[in-house]
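Chemist: no sequence on this one, just coordinates:
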């Protein structure tokens, strides 16, 4: 019988242990609520990480206006995740020359509707990359074509 297992970065250290086999293959309401809480906690922690910047900081870094950064987020040209208070937070590293050109095609390959999907893909270790994250693989010279193929496969 199948049991629910979690294998994403949203599987936070406070997430419930769902590895115990039970007669019911579905998560209980309490287990589902705990997973959602741990995902929310992960998102809060990720947005507060040192590599996350505001749209104002991104505008300075990219030599653009905040309005332009917001338009880039909307068009999926860059990764922006909704900030709990207001606006967006963006990973600073996405503006590096080896990552910047792949972001919009990557979002399209994933069928991403928000920045979290792209960020999660880039920061989740992949067995096809020998356990590296796609971001690290790109930084170490793996071709964008290979990463896009992985994203396309993941989306299907």
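Modeler: Noted; the coordinates are in hand. Note that this is a predicted model, so its numbers are computed, not measured.
Chemist: CA atoms for contacts and neighbours, from now on please.
Modeler: Noted.
Chemist: And the next helix or strand past the helix or strand where residue 43 lies?
Modeler: When secondary structure is defined by DSSP states H and E, residue 43 falls within helix 29-47. Elements were assigned by DSSP H and E; along the chain past helix 29-47, the next helix or strand is strand 52-54.
Chemist: could you point out which element follows that following strand?
Modeler: helix 55-62.
Chemist: Outside of that next one itself, list whatever touches it.
Modeler: By Cα atoms under 8 Å, 6 or more residues apart in numbering, the residues outside helix 55-62 that reach it are 65, 66, 68, 69, 70, 87, 88, 89, 90, 92, 95.
Chemist: re the thing from before, and the helix holding residue 43, which residues are buried?
Modeler: Within helix 29-47, the residues scored as buried using 16 or more other Cα atoms under 10 Å are 31, 34, 35, 36, 37, 38, 39, 41, 42, 43, 47.
Chemist: got another, please set it beside the one above:
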């Protein structure tokens, strides 16, 4: 804590030789530089000798303290939680996406993939296939995964960002991206662009790849 006048004294500009020339009509100044130094010392002594009430004290913040204070001002006292209306709207939007024609029930996907249901379940557990789930309505799989190239992209995203939920990954893969000329990653990917499109998806998700095959949250 610094007293107000002490703080001011520490930050006053120094008296210069040119400035003391204003007194030349009143006193004879033989050495302007020496006079400026003496005047500077005199002002500092007078300021430091003044005692102020503690109520007028000010605190000098560090950069860290300033940032912490500003961050605290942006933080809500009560954590936001979605109300019943928001929950209902979110569930309705999820159900609408779940029932899109390109999201196939698991038995239909297994038949078109020429695989058993058990194998599809294994692929889902091993993060080779993306599956969506809404309550007790069973699982549905985006039909783009029937294409080997698109399935490679989906698998790369699943295994590169294992901590993210399937719905987040689904939207990142199925919604248009400006960097892909307005096409979704699932639409834009080709055999020679799987890695590049997967990187675009990771950028949208806010994750970056480590030196290994997985990604981490930024």
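Modeler: Now that the structure is in, tell me what you want to look at. Because the structure is a prediction, the values reported are computed rather than measured.
Chemist: Take the buried residues of helix 29-47 of the first structure and lay them out in a markdown table including distance to residue 153 of the first structure.
Modeler: Listed next are these as a markdown table, based on distance: Cα to Cα, whole Å:
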| residue | distance to residue 153 of the first structure |
| --- | --- |
| 31 | 29 |
| 34 | 29 |
| 35 | 26 |
| 36 | 26 |
| 37 | 29 |
| 38 | 27 |
| 39 | 24 |
| 41 | 28 |
| 42 | 25 |
| 43 | 25 |
| 47 | 27 |
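Chemist: on that earlier part again, can I have the buried ones of the contacts of helix 55-62 of the first structure as a PyMOL selection?
Modeler: To isolate the buried members of those in PyMOL, using 16+ other Cα under 10 Å:
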select buried, resi 66+69+70+88+89+90+92+95
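Chemist: from the contacts of helix 55-62 of the first structure, which is closest to residue 120 of the first structure?
Modeler: residue 90 (12.8 Å; Cα to Cα).
Chemist: which residues touch the equivalent of the closest one over in the second structure?
Modeler: Mapped onto the second structure by TM-score structural alignment, residue 90 of the first structure lines up with residue 141. Taking Cα under 8 Å, 6+ apart as the criterion, residue 141 of the second structure is in contact with 103, 104, 105, 106, 109, 129, 130, 131, 132.
Chemist: Among the contacts of helix 55-62 of the first structure, which lie within helices?
Modeler: If you go by DSSP state H, the contacts of helix 55-62 of the first structure have 66, 68, 69, 70 in helices.
Chemist: just the residues you listed now: which is nearest residue 147 of the first structure?
Modeler: After measuring these against residue 147 of the first structure - Cα to Cα - the closest member comes out as residue 69, at 24.3 Å.
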